[in-house]
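[1] Dropping the sequence and predicted coords here.
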Amino acid sequence: MTYAEVIGDPITQSKSPAIHAHWLARSNTKGEYRAHHVTSDELASYFAQRRADPEWSGCNVTMPHKLSVAAHCDRLDPLAEAVGAVNLVVREGEELVGYNVDGPGFLEPLRDRLAQPHLFRMARLLGTGGAARAIALALAHEGFTLVVAGRDPGKSLRMIEALDLPGDHHAAALGQFAQITDFPFDEREGCCDLVINTTPLGMEGFPDLPFDTSHAPPGSVFYDIVTHPIDTPFLRAARRAGFEALDGRAMLLGQAALSFEKLFGEAPDRSADDALRELLA
């Protein structure tokens, strides 16, 4: 029986098995999706063993392996190469191909909004890790001007330069968003503004993200990719201030759907995703 899995260190926190099991139960595919704990020292032996197993179709990749897994692939999809990180490995014939589905998965809940014309698009992107790189690339190609904020603004600038993003973008210090501002934002209709947390701040076991909502223009959408907990302090503060909030399930399901199709050869049945979101909560 065909199987796929998610690998990482640790791995018990991954919600991928629950998502794929839900879709497999609604599919004609006779497949299985597992979680497998793999340390950095075990990556080479893991891929050697899986190459020899004809029933293995591939794996999703979570922390801390997104950068190092590329070395175990025969080739990379252009997007994964541009981002410099791999979070999906798929067996395609005799090859292992590395993909990055973070960017497309992130954009999925925004597609209806992005299909509309806007006077301009701006995103305040908080964080400079692997997910931030993928999201920055996706947003820049959707016409967004980015303000990339990290603890070290120099690292933010280096990320922008390394990705060679189309458009004019800016680096900032994450700390500047913790203070109240009275900046006079453009309040015209037709502006599209996002505030995105890609840092682990707000995640279980981490301190809260220091962000004052006065830095968000009117009509902004707050989007947190943290999935544990689902309802982060960042999102609660946004809703209290009257902003729309998207939680980490949005990106999680978007990237999982892309992974499912590549791993099992068919698109998942999304008609019961509301129940799946409740399960993930």
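    All right, it came through fine.
[2] rest of the way, CA atoms for contacts and neighbours
    Noted.
[3] In space, not sequence, find me the middle residue of the chain.
    Nearest to the mean C-alpha position of the chain, by C-alpha atoms, centre = their mean, lies Asp102 at 3.9 Å.
[4] burial measure for Arg240, as a count.
    Counted by other C-alpha atoms under 10 Å, the residues lying close to Arg240 total 10.
[5] Could you measure from it over to Phe222?
    In this view, Arg240 and Phe222 are 12 Å apart by C-alpha to C-alpha, to the nearest Å.
[6] and if you look at Ala250?
    Using C-alpha to C-alpha, one obtains 12 Å as the distance from Ala250 to Phe222.
[7] ok, now Glu92?
    To Phe222, Glu92 is 37 Å away according to C-alpha to C-alpha.
[8] Can you show me the strands along the chain?
    Ranges of strands within the chain are 2-8, 31-37, 56-61, 75-76, 88-92, 95-99, 120-126, 144-150, 170-173, 191-197, 221-224, 244-246, based on DSSP state E.
[9] which residues sit against the longest helix anywhere in the chain?
    In terms of residue count, the longest helix belonging to the chain (DSSP state H) is helix 248-264. Taking contacts as C-alpha atoms under 8 Å, 6 or more residues apart in numbering, the residues outside helix 248-264 that touch it are 2, 4, 16, 19-20, 29, 31, 57-60, 88, 90, 101-102, 104-109, 223-227, 230, 266-268, 277, 280.
[10] Flag every buried residue along it.
    Using 16 or more other C-alpha atoms under 10 Å as the test for burial, helix 248-264 gives 248-260, 262-264.
[11] let's bring in a second model and compare:
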Amino acid sequence: MTDDQPSRPAHVPLAGVIGMPIAHSRSPRLHGHWLRRYGIAGHYIPMPVMPEHLAEVLRALPRLGFVGINVTIPHKEAVLTLADAVTDRAALIGAANTLIFRPDGKIHADNTDGYGFIANLRQNAPDWQPDAGPAAVIGAGGAARAVVASLLDSGVRELRITNRTRIRSEQIKAEFGARLVVYDWAQAGNMLEGAATVVNATSLGMEGKQPLRVPLDALSPDALVTDLVYTPLMTPFLLDAQARGCRVVDGLGMLLHQAAPGFERWFGRRPEVDEETRRIVLE
């Protein structure tokens, strides 16, 4: 190459998030903030993808310069069948939220939701002890499965679970084992008695959704209460628990922490989750 020839630009890694719909996602704001903070030449792009186009899109993205993507509803289960390698935790949860595209084009699927959930608790309630008493999980969807797996892995000895459709709770118990105790939805309030950790893993209480109507009369003021919903940041469920003297942790930190492992794999830098990060994402 002679001096008067323009140099070719270095490869700029691309990442993004796929789902349908996707316009509401805060992930582009989060990853864009980290890219700017660390001076990394890269881009993170939201991409609406219909289910019938999923396989075709996943095959094309590595050829377009993508190093990986996040995956949200409705594709988190379907991508497992399209991946070339699946981590044990993604297989156990039955869903993936993070894909890494290897240089040879093969797709590696992982689930970092459980990691994000525990990291959020440890950052915002550093004295939390998973073995201090039973955990109670409200909900039995995909997010709940990640929460259950992470709580059991952290050392929770008894995990109580309830869902409006009981069979979904029973399915989780069948897969995760004897430490789980299933409660009928009508008995959800009783499930909280003596619980040291209480989690709302449903979308109830989210803006535009019905409220979570679980009586908190049996809730101990010593319990740690958290909600996966972060719009609003302080849900009625958290406000009620806080009024009873409980420590509460909002759900935004889970979103932030679950994103960090993927960012590190794609862009080569472990990002910090701090107050500035929270502020940027909430703007």
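    Cool, the structure landed. Quick caveat, the model's predicted, so the values are computed rather than measured.
[12] quick revisit: Glu92 and Phe222 of the first structure: who's more crowded?
    Here Glu92 of the first structure and Phe222 are set side by side on neighbour count (other C-alpha under 10 Å), and the busier one is Phe222, at 25 against 12.
[13] how far away is the equivalent of the more buried one over in the second structure from Ala125 of the second structure?
    Taking TM-score structural alignment for the superposition, Phe222 of the first structure sits opposite Val225 in the second structure. Separation of Val225 of the second structure from Ala125 of the second structure (C-alpha to C-alpha): 10 Å.
[14] what's the counterpart of the residue nearest to the centre of the first structure in the second structure?
    By TM-score structural alignment, Asp102 of the first structure lines up with Asp113 in the second structure.
[15] List the residues that contact that match.
    Listed by C-alpha under 8 Å, 6+ apart, the contact set of Asp113 of the second structure reads Asn97, Ala143, Ala146, Val147, Met254, Leu255, Gln258.
[16] Using CSV, lay out these together with distance to Leu212 of the second structure.
    Below are the contacts of Asp113 of the second structure laid out as CSV (distance: C-alpha to C-alpha, whole Å):
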residue, distance to Leu212 of the second structure
Asn97, 25
Ala143, 16
Ala146, 20
Val147, 18
Met254, 20
Leu255, 21
Gln258, 24
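[17] From those residues, pick the one nearest Asn163 of the second structure.
    Comparing those against Asn163 of the second structure with C-alpha to C-alpha places Ala143 closest, at 12.6 Å.
[18] Could you find the counterpart of that closest one in the first structure?
    Looks like Ala143 of the second structure aligns to Ala131 there (TM-score structural alignment).
[19] Pretty sure that match sits against Thr198.
    Yes: Ala131 of the first structure is within contact range of Thr198, at 6.6 Å (criterion: C-alpha atoms under 8 Å).
[20] So which residues of the first structure form helices?
    Residue ranges of the helices in the first structure, as given by DSSP H, are 16-25, 43-51, 78-83, 102-107, 111-114, 130-140, 153-163, 233-240, 248-264, 273-280.
[21] Let me have these in TSV, extended by distance to Gly8 of the first structure.
    Formatted as TSV, the entries for the helices of the first structure read as follows, by distance: least, C-alpha to C-alpha, whole Å:
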stretch	distance to Gly8 of the first structure
helix 16-25	12
helix 43-51	10
helix 78-83	18
helix 102-107	16
helix 111-114	30
helix 130-140	15
helix 153-163	24
helix 233-240	26
helix 248-264	16
helix 273-280	19
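[22] Looking at those helices, which is nearest to Ser214 of the first structure?
    Distance to Ser214 of the first structure, taken as C-alpha to C-alpha, is lowest for helix 233-240 among the helices of the first structure, at 10.0 Å.
[23] outside of that closest one, which residues touch it?
    Helix 233-240 of the first structure is contacted from outside by Gly202, Asp208, Leu209, Phe211, Thr213, Phe222, Tyr223, Asp224, Glu244, Ala245, Leu246, Asp247, using C-alpha under 8 Å, 6+ apart.
[24] Check the mean deviation of that helix from the second structure.
    Per the superposition on the second structure, helix 233-240 of the first structure and its aligned residues are separated by 1.4 Å on average (mean C-alpha distance after the TM-score superposition for the first structure).
[25] quick one: buried residues of that helix?
    Judged by neighbour count using 16+ other C-alpha under 10 Å, the buried positions of helix 233-240 of the first structure are Pro233, Phe234, Leu235, Ala237, Ala238.
[26] Check the residues you listed and tell me the two furthest apart.
    When these are compared pair by pair using C-alpha to C-alpha, the farthest-apart members prove to be Pro233 and Ala238, with a separation of 8.5 Å.
[27] And for Tyr99 of the first structure, the neighbour number?
    Tyr99 of the first structure is flanked by 26 other residues according to other C-alpha under 10 Å.
[28] before we move on, what about His72 of the first structure?
    Under the neighbour criterion other C-alpha under 10 Å, His72 of the first structure is assigned a count of 16.
[29] number of nearby residues for the aligned residue in the second structure for Leu209 of the first structure?
    Counting by TM-score structural alignment, Leu209 of the first structure corresponds to Leu212 in the second structure. Counted with other C-alpha under 10 Å, the neighbours of Leu212 of the second structure add up to 16.
[30] So Leu212 of the second structure sits against Ala201, correct?
    No: with contact defined as C-alpha under 8 Å, Leu212 of the second structure does not count as touching Ala201 (10.6 Å).
[31] quick one: the counterpart of Val181 of the second structure in the first structure from Ile19 of the first structure, how far?
    If you follow Val181 of the second structure across to the first structure using TM-score structural alignment, you land on His170. To Ile19 of the first structure, His170 of the first structure is 36 Å away according to C-alpha to C-alpha.
[32] Please convert the buried members of the contacts of helix 248-264 of the first structure into PyMOL selection syntax.
    Selecting just the buried residues from these in PyMOL takes one command, with 16+ other C-alpha under 10 Å as the test:
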select buried, resi 2+4+16+19+20+31+57+58+59+60+88+90+101+102+104+105+106+107+108+109+223+224+225+226+227+230+268+280
